[in-house]
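K.L.:
kindly generate the corresponding structure for this input.
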Amino acid sequence: MTVPVVANLGSPGHRGWVPAGTALWVAAYAAVHAWWAVRGAPRFAEPGESFFPGGWLPVVPALLSTAAVLLISSGTERDRSTGVRWALAALGWVSGVSMVLYSFMFPLSLLMILGGLFGMDLDVMDWVTLLAQGSGALGGALTIAIATAEQRRARGACHGCGRVHGRSPRGRDAPAPSWALFAGYLTVAACLARFVAEIAHGFVSSKAPEIPWTFMITFIVLMLLAGTLLPLALVHRWGRIWPGWVLPLAGRNVPRWLVAGPGLFVGAGLATYFGIGGMTAWATGNNVDGAAWFLAIVLPAYTLWGLGLLVAASSYVSQTRPECTLSRTGTPGAAPQPQR
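P.N.:
From the prediction side, this is the model:
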């Protein structure tokens, strides 16, 4: 029997509208940006929609994402060789990551919206910027998810849980691998280095008088949690299974995206904004405030912080995959072997 590949994203819980919706979304994103390239883009709030130049640049990865999603979601389970599957997965990854990188200032725009809730002056066009960046980030993330599903099929992973049985992490009870523990504690060290440098440098900014103290306190608390509690939860058992002192929930599974979602979102935001935007601006001497020693600590610390969260979150996602439902019937649901 031939099973259609109408991109179920590698698990039975997804429906065929996911790849169709993704293809439509990224195609619309490409069309809108092509229109802006010809007729002119709207006025975006500073520093703009992207750190990269606009025009036709964002159209190319969006069109490639559209092609990747349509190709991956077409055909049947047995009509592709392993090499073709890997090629399509690579196309999806490259195009999806490119869209995310173009829209990497999306977290900053969200932060500005949060600032508006705390009384900061907010330009109405910030919402246009947020929509443009969010559309690119969402389209890229969905493309990556569909590419990951094709990558699992190329590896012969199980349809029921996405694991390669016998090789993938055993589950929530198993300790995190050593590389994930290293990434988690590297994240904590980078966070502490960033705040120690800030204390030594002084919490002083040319825009400090414009920022309400309630927003500053909330921001600092959230950042400290994202640099200490979050990475530790990603690499320790208590982040996967509620510990005993959480009496109503003790022993139950922690919802995986409650921890993985912030880890991936904050990690991607820090790694791209500071790793690409901040380091490039610093290297070119472009509008970066702070003493040289301060920037030499803070920008690499932010970058390592983001990369550490991404690595730790990838381990967390693997360890918290749902139990294999197909294996309950006796044999794990291994994917059909593709043609060679």
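K.L.:
could you use CA atoms for every contact and neighbour count after this?
P.N.:
Fine.
K.L.:
contacts only, for residue 139.
P.N.:
Residue 139 makes contact with 22, 25, 26, 96, 99, 100, according to C-alpha atoms under 8 Å, 6 or more residues apart in numbering.
K.L.:
near the second one, how many residues? Count them for me, please.
P.N.:
The one in question is residue 25. 19 (other C-alpha atoms under 10 Å).
K.L.:
the residue lying closest to it once chain neighbours are set aside and residue 256, how far apart?
P.N.:
Spatially, and ignoring its direct neighbours in sequence, residue 25 is nearest to residue 139 (6.5 Å; C-alpha to C-alpha, 6 or more residues apart in numbering). In this structure, residue 139 and residue 256 are 22 Å apart, going by C-alpha to C-alpha, to the nearest Å.
K.L.:
ok, now residue 34?
P.N.:
37 Å.
K.L.:
residue 27 too?
P.N.:
Residue 27 is 30 Å from residue 256, where distance means C-alpha to C-alpha.
K.L.:
what ranges does this protein have for its helices?
P.N.:
Assigned by DSSP state H, the helices in the chain fall at 17-39, 59-73, 82-102, 106-117, 126-154, 178-201, 213-227, 229-235, 256-272, 279-283, 292-319.
K.L.:
could you point out which of the ones you listed sits nearest residue 333?
P.N.:
Nearest of the helices of the chain to residue 333, taken as C-alpha to C-alpha: helix 126-154 at 11.8 Å.
K.L.:
next, count neighbours for the residue nearest to residue 71 when sequence neighbours are not counted.
P.N.:
Leaving aside its chain neighbours, residue 71 sits nearest to residue 88 (7.4 Å; criterion: C-alpha to C-alpha, 6+ apart). Counted with other C-alpha under 10 Å, the neighbours of residue 88 add up to 21.
K.L.:
here is the second sequence; please produce its structure so I can put it next to the first one:
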Amino acid sequence: MTQVVEHPSSRTAGGAEGVPGPVGERFDRAALIGYVAFLALLLYGLAHTYWALGGDGFPFGADDANPEYSAFEHVGRDRLAPWIAGGFLGSAAVALLLALPGRRRIPARVLVGASGFSAAAVFCALADFRILGNLAYVFMLKFGAINWTVINQLFAVVSVGLMLASAIVYQRRTSGACTGCGRTGSGAGWTTPEAAARWGKRAAWTAVAVPLLYASTRWAWALGIPLGISEELWEEGKEDNLWIAGAALATMGALGSLLTLGLVQRWGEVFPRWMVGLRGRRVPLSLAVVPATLVSVMVTIAGVMYIRLHFQGAFDNQRDDWGATVPEMIWPVWGIALAAATLAYYFRRRGACRRCTRG
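P.N.:
Now for the predicted structure:
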């Protein structure tokens, strides 16, 4: 009888059949995310080191283009830049540990937790609603609002986002799950298509309802109804045509929320008949998942900023104008619900994994 010798690179990290092990993942595209995250975080940490040493161009705190939106409105570069530099350089070290093949002596939950903490710090403290607002203005062909601070916010968000993706890959690899799809072979649980269809529908309808509540106040203002604001504030906005612009932005958000229904409807999986040239074809998975994920992140960041400003006392003089601030404070519900609906859509449509062949 011929003895078959297993090559070391075919063994799995957790003993799960069909799941690539650490050796086989050295040049894995999933692991490559970690190296990209490390490079981005390292470069941004070095940039803040440059600013901490007196370089020009620091984008945050008192040097922000609009410091009234910043969590560090009255903090100068000399105090803030060193802390941010240390945070990003530390995050770069964690990203490198996540990317390197094999296991670390540091428990996986510590590295994954550190990644989550870094992302939360950027989402809640450095980034704000201007990312979402600038996206809306881009669609309206108004590019003047984009400034150096917003560009830096985008770079920081993308960097820690890549770090989170690397943490997910690392957690899968060290737990024996497939690094591509996360399946372990049990074939049951909340990630099955049947289960995802149930909880995904509830999440999708929640993601539709919240932005419509917000849009209703802006439509009311445009129609001459000062819903949730004082007559004085409404008159001021009327003179500058602010309510027309606000209604336009709200309408864009409402239309986007209706597209969320595609995550639980047939037309979100197969192009409808009226789409000439595409009708009857399957909707590419990434065409729905990527933009929905990005919007969920931006909406959550914007909502967290309004909550932060509330606790900072920024709205203490606007208690009679609750319509201008309260609807935005529930945006994190919108963002989380949209993210959940997107995840459910992914679970329902992902099919068999090319890596581990599970389906």
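K.L.:
want to try a markdown table for the contacts of residue 139 of structure 1, with distance to residue 189 of structure 1 as columns?
P.N.:
Formatted as a markdown table, those follow (distance: C-alpha to C-alpha, whole Å):
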| residue | distance to residue 189 of structure 1 |
| --- | --- |
| 22 | 38 |
| 25 | 39 |
| 26 | 38 |
| 96 | 30 |
| 99 | 30 |
| 100 | 26 |
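K.L.:
so which of those residues persist in structure 2?
P.N.:
Shared with structure 2 under both residues aligned by TM-score structural alignment, their matches' C-alpha atoms under 8 Å, the contacts from those are 22, 25, 26.
K.L.:
aligned to residue 74 of structure 1, what sits in structure 2?
P.N.:
Here residue 74 of structure 1 is matched to residue 100 in structure 2, going by TM-score structural alignment.
K.L.:
how much space between the equivalent of residue 51 of structure 1 over in structure 2 and residue 47 of structure 2?
P.N.:
Using TM-score structural alignment, the partner of residue 51 of structure 1 in structure 2 is residue 71. Going from residue 71 of structure 2 to residue 47 of structure 2 by C-alpha to C-alpha gives 20 Å.
K.L.:
what's the answer for residue 31 of structure 2, then?
P.N.:
Using C-alpha to C-alpha, we find residue 31 of structure 2 at a distance of 25 Å from residue 47 of structure 2.
K.L.:
comparing those two, which residue is more hemmed in?
P.N.:
More neighbours surround residue 31 than the other of residue 31 of structure 2 and residue 47, with 23 against 19 (other C-alpha under 10 Å).
K.L.:
leaving out the residues flanking it, which one is nearest to residue 93 of structure 2?
P.N.:
Using C-alpha to C-alpha, 6+ apart, the nearest residue to residue 93 of structure 2 is residue 38, at 7.2 Å.
K.L.:
check residue 332 of structure 1 too.
P.N.:
Nearest residue to residue 332 of structure 1, sequence neighbours excluded (C-alpha to C-alpha, 6+ apart): residue 326, at 5.5 Å.
K.L.:
what residue in structure 1 is paired with residue 39 of structure 2?
P.N.:
Match for residue 39 of structure 2 (TM-score structural alignment): residue 24.
K.L.:
next, work out how far apart that match and residue 139 of structure 1 are.
P.N.:
Residue 24 of structure 1 is 10 Å from residue 139 of structure 1, where distance means C-alpha to C-alpha.
K.L.:
and for residue 4 of structure 1?
P.N.:
Remark: distance between residue 4 of structure 1 and residue 139 of structure 1 (C-alpha to C-alpha) = 23 Å.
K.L.:
circling back: quick one: the aligned partner of the residue nearest to residue 25 of structure 1 in structure 2 from residue 235 of structure 2, how far?
P.N.:
Superposed on structure 2 with TM-score structural alignment, residue 139 of structure 1 falls opposite residue 159. Distance, residue 159 of structure 2 to residue 235 of structure 2, by C-alpha to C-alpha: 42 Å.
K.L.:
what's the answer for residue 142 of structure 2, then?
P.N.:
Applying C-alpha to C-alpha to residue 142 of structure 2 and residue 235 of structure 2 gives a distance of 25 Å.
K.L.:
who has more neighbours out of those two?
P.N.:
Neighbours of residue 142 of structure 2 and residue 235, each counted by other C-alpha under 10 Å, are more numerous for residue 235; the result is 15 against 12.
K.L.:
so for structure 1, the centremost residue is which one?
P.N.:
Centroid-nearest residue in structure 1: residue 264, 4.2 Å away (criterion: C-alpha atoms, centre = their mean).
K.L.:
what sits against residue 222 of structure 2?
P.N.:
Residues in contact with residue 222 of structure 2 (C-alpha under 8 Å, 6+ apart) are 243, 244, 246, 247.
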